[in-house]
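Asks: quick one, what's the 3D model for this:
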Amino acid sequence: MSILDVLIVGGGPIGLACGIECEKSGLDYVIVEKGVLTNSLFNYPLNMTFFSTSEKLEMGGIPFMSIAHKPTRTEALEYYRRVAKTWKLNVRLYEEVKTLEKKDDFFEIKTSKGTYQTRNIIISTGFYDLPNLMNVPGEDLPKVTHYYKEPWPYIGQKIIVVGGANSAVDVALETWRKGADVTMILKDEGVDKNVKYWVKPDIENRIKEGSIKAFTNSLVKEIRENEVVINTPKGEVTIENDFVLAMTGYVPNFALLNQLGVELSLDEKRQPCYDQTNQESNIPGVYLAGVVCGGLNTREFFIENSIVHAEQIVGHIVGKGKV
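Replies: Here you go, the predicted structure:
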């Protein structure tokens, strides 16, 4: 079995950027993706609009043309498909990494489709695959989801949206406009201060006028078949409910990091240990790229400010002279 120079775990935008840099440097590499190409973007809501402008999401010298200033999910999926095709990136789709193990001077990776040996690993798994659970009774009921695609299933239904960040706000507004009876559960005094500036006044006005109900400084206590129990500043409240959309965020794949021995910070962020100049973790030959670098602080890294990780990582790998 030949030993790769680099194995990239994750075929999202940052994984593709790493692949491009490997192509430029003539490295022998493979990108392994457990789902579709840019799987995290594929799982975004159908009508989602990016916060970033299209030019800030560009990579590999390929222009990103979008109809509006800020691209949509569909436009991004098409753009990164063209990126992968134009650069002829070596991407293996629907191949999930099962185990990663350090051998003498290389790593052995076993996936759902085979075994690889590589001198370097880049972890660019994103964070959209593993939801941040509320850990309350009833969270496993069929009416509860941590993912949202479109509003049509919720027409005329009593829904609860948990969370106050961008995803929750988008879900609340979109389902309300299609005829859902929407109640938001906000753990703070209001929606997140970082909600998209063109959306924040909309949701705040809908809450103020009572079109969308909101419990502030509140948490879900229990989810039942036809109702939800909420802890509020005024005590326990029970409301009728058909669906719960828990937009509570997502967490990185800590299991892969743990297998490799990557250290995590002891505070609430659980941020992986890595050198910010070259993205190498405390394990030599293991690099981190994209939002996985933030641990539970997933708001610090985005596509537009993580693309640079690819150049830093591959530059360091080539500079070591061990490829």
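
Asks: please make it C-alpha for all contacts and neighbour counts, starting now.
Replies: Will do.

Asks: Lys110 belongs to a strand, doesn't it?
Replies: Yes. Under the criterion used here (DSSP: H, G, I helix; E, B strand; the rest coil), Lys110 sits inside a strand.

Asks: my read: it touches Thr118, true?
Replies: No. Assessed by Cα atoms under 8 Å, Lys110 is found out of contact with Thr118, at 11.3 Å.

Asks: ok, these two, which is more surrounded?
Replies: Set side by side, Lys110 and Thr118 give different neighbour counts by other Cα atoms under 10 Å, the larger being at Thr118 (24 against 16).

Asks: what sits against that one?
Replies: Contacts for Thr118 (Cα atoms under 8 Å, 6 or more residues apart in numbering) come out as Ile3, Leu4, Asp5, Val6, Leu7, Phe106, Phe107, Glu108, Ile109.

Asks: could you redo the last one with a cut-off of 7 Å?
Replies: Thr118 makes contact with Ile3, Leu4, Asp5, Val6, Leu7, Phe106, Phe107, Glu108 under the criterion Cα atoms under 7 Å, 6 or more residues apart in numbering.

Asks: and Ile155, how far from Asn226?
Replies: Using Cα to Cα, to the nearest Å, Ile155 is found at 17 Å from Asn226.

Asks: between these two, who's got more neighbours?
Replies: Per other Cα under 10 Å, whichever of Ile155 and Asn226 has more neighbours is Ile155, with 15 against 12.

Asks: surely the more buried one and Arg177 touch.
Replies: No. Using Cα atoms under 7 Å, Ile155 is not in contact with Arg177, being 9.2 Å away.

Asks: what sits up against the helix or strand harbouring Thr99?
Replies: Element membership of Thr99 [criterion: DSSP states H and E] is strand 97-102. Applying Cα under 7 Å, 6+ apart, the contact partners of strand 97-102 are Phe107, Glu108, Ile109, Lys110, Thr111, Ser112, Gln259, Leu260.

Asks: tally of neighbours for the last one?
Replies: Here the count is done by other Cα under 10 Å, and Leu260 has 18 residues near it.

Asks: contacting residues for it?
Replies: For Leu260, the set of contacting residues under the criterion of Cα under 7 Å, 6+ apart consists of Leu100, Glu101.

Asks: second chain to compare with the first, below:
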Amino acid sequence: MKNKILDVIIIGAGPIGIACALECKKRNWNYLVIEKGALTNSLFNYPLNMTFFSSSEKLEIDNIPFISNNPKPTRNEALEYYRRVTTSNNLNINLYEEVKTITKTNKYFEIATNKNNYSAKQVIIATGFYDIPNLLNVPGEELPKVFHYYKEAHPFTLQNIAVVGASNSSVDAALEIYRKGGNVTMIVRGETIGERVKYWVRPDILNRIDEGSIKAYFNSEITSIDTDFIEIKTPEGNKKLPNDYVVALTGYQPNFKFLEHVGIKFSEDEKHIPTYNPDTMESNVEGLYLAGVICGGMETHKWFIENSRIHAKLIAEDIASKN
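Replies: Predicted structure coming up:
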């Protein structure tokens, strides 16, 4: 396959990357999806017991039905759905292959990975934002007791756990660890639990905090992490708390450096939104398209599966119009 000129290369095999592949296949284009991890790698790395905020029909792609046992599907159900969509449609996907560079020549894009080199007329980047965590940037954050991803509660049973953040992921982790026997303290920079927290979960965490089952420090932040304790700054002054593990779920961001190396420009404000045409999803680099949550820059709550599914069709229609 080396140096064969493809019609489209899609980078990222998440739900939106899969949706883009389906659009390519419908048009009989010669395409390839390249994914550095597992299929739907971000979903795979979600907590084992996670439940989506969206209902199953809003997670469907290409009108392929997604049937779940409950109104809100689970992580495992989503993995099964996207896996079946991929295999039943025989989509052309290379997993565990990482794109290193994308270079635009006069006519084509040259894509170099850790395994091969490719040429393509168009490139779609649908890489999401789950790979790079927002760091606390405090002393001790490099210790092995600090986690920026959360999988399950069992390892934290009978331990002193600090959960940093007040988003859906932080609240889910705090409640699950508490119910599995962990001693949970939440460190929250804001005044209260986030308003975006799932409506059926938010009353639960507020009640656990009110009754004292979960301790919460609001308007507070960690200032340092040590082997057996953490230090935090609160409105009542600095405090030193016994601690075994820190679960810092403070959000994630796209790989901006990768996009910059491709030549994509960004807004100059703190949102750092990449430049693209919302009608076609084409970036400022001709022939290079953006799809999915990566389009939001630092506004990682702007795009979801349910409202970015349309990106695949917009891109395919624009490519078809040019060809």
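
Asks: which residue lines up with Ala310 of structure 1 in structure 2?
Replies: Matched to structure 2 by TM-score structural alignment, Ala310 of structure 1 sits across from Ala312.

Asks: quick one: its match and Ile18 touch, right?
Replies: No. Judged on Cα under 7 Å, Ala312 of structure 2 makes no contact with Ile18 at a distance of 8.9 Å.

Asks: shared neighbours of the two, anything?
Replies: In terms of Cα under 7 Å, 6+ apart, Ala312 of structure 2 and Ile18 are not both contacted by any residue.

Asks: in the top helix by length along structure 1, which residues are buried?
Replies: For structure 1, the longest helix by residue count, based on DSSP state H, is helix 303-320. Along helix 303-320 of structure 1, these residues count as buried under the neighbour rule (16 or more other Cα atoms under 10 Å): 303-304, 306-314, 316-317.

Asks: circling back to that earlier point, just the buried ones from the contacts of strand 97-102 of structure 1?
Replies: Neighbour counting over those (16+ other Cα under 10 Å) leaves Phe107, Glu108, Ile109, Lys110, Thr111, Leu260 as the buried ones.

Asks: mind checking how far the fourth one is from Asn39 of structure 1?
Replies: Right, the one you point to is Lys110 of structure 1. Taking Cα to Cα as the criterion, Lys110 of structure 1 is separated from Asn39 of structure 1 by 20 Å.

Asks: give me the residues contacting stretch 143-161 of structure 1.
Replies: Under the criterion Cα under 7 Å, 6+ apart, residues 44-46, 131, 168, 172, 174-175, 178-185, 241-247 lie in contact with stretch 143-161 of structure 1.

Asks: so that stretch matches what in structure 2?
Replies: When stretch 143-161 of structure 1 is aligned against structure 2 using TM-score structural alignment, it corresponds to residues 145-163.

Asks: hmm, back to that, now the buried residues of helix 303-320 of structure 1 in CSV, with distance to Glu21 of structure 1?
Replies: Shown next, in CSV, are the buried residues of helix 303-320 of structure 1 (distance: Cα to Cα, whole Å):
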residue, distance to Glu21 of structure 1
Ile303, 16
Glu304, 16
Ser306, 14
Ile307, 10
Val308, 10
His309, 10
Ala310, 6
Glu311, 6
Gln312, 9
Ile313, 9
Val314, 6
His316, 11
Ile317, 11
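
Asks: which of the residues you listed sits closest to Ile20 of structure 1?
Replies: Ile20 of structure 1 has its nearest neighbour among these in Ala310, at 8.3 Å by Cα to Cα.

Asks: one step back: assign the residue lying closest to the match of Ala310 of structure 1 once chain neighbours are set aside to helix, strand or coil.
Replies: Counting by Cα to Cα, 6 or more residues apart in numbering, Cys20 is the residue found nearest to Ala312 of structure 2 once chain neighbours are left out, at 4.6 Å. Three-state secondary structure (criterion: three-state DSSP) places Cys20 of structure 2 in helix.

Asks: to which residue of structure 1 is Cys20 of structure 2 aligned?
Replies: Aligned against structure 1 - with TM-score structural alignment as the criterion - Cys20 of structure 2 pairs with Cys18.

Asks: separation between its match and Thr115 of structure 1?
Replies: For Cys18 of structure 1, the distance to Thr115 of structure 1 (Cα to Cα) stands at 21 Å.

Asks: more crowded one of those two?
Replies: Just comparing Cys18 of structure 1 and Thr115: by other Cα under 10 Å the higher neighbour count belongs to Cys18, 30 against 14.

Asks: thinking again about what came up before, the longest helix of structure 1 vs structure 2, average distance?
Replies: With the two structures superposed, helix 303-320 of structure 1 lies on average 0.5 Å from its match in structure 2, counting by mean Cα distance after the TM-score superposition for structure 1.

Asks: report the spatially nearest residue to the most centrally placed residue in structure 2, omitting neighbours in sequence.
Replies: The central residue of structure 2, meaning the one whose C-alpha is nearest the mean C-alpha position (Cα atoms, centre = their mean), is Tyr130 at 3.2 Å. Of all residues beyond its chain neighbours, the one nearest Tyr130 of structure 2 is Tyr252 (5.5 Å), with distances taken as Cα to Cα, 6+ apart.

Asks: tell me the residue in structure 1 aligned with the one you found.
Replies: So Tyr252 of structure 2 corresponds to Tyr250, using TM-score structural alignment.

Asks: hmm, that match is touching Asn132, no?
Replies: Yes. Counting by Cα under 7 Å, Tyr250 of structure 1 touches Asn132, with 4.6 Å between them.

Asks: now the common contact residues for those two.
Replies: Applying Cα under 7 Å, 6+ apart, one finds that no residue jointly contacts Tyr250 of structure 1 and Asn132.

Asks: all strands for the stretch 101-250 of structure 2, in order.
Replies: Listed from the start of the chain, the stretch 101-250 of structure 2 has strands (DSSP state E, counting those that start in this stretch) covering 109-113, 117-125, 132-133, 146-147, 160-164, 183-187, 215-217, 221-225, 229-234, 237-242, 245-248.
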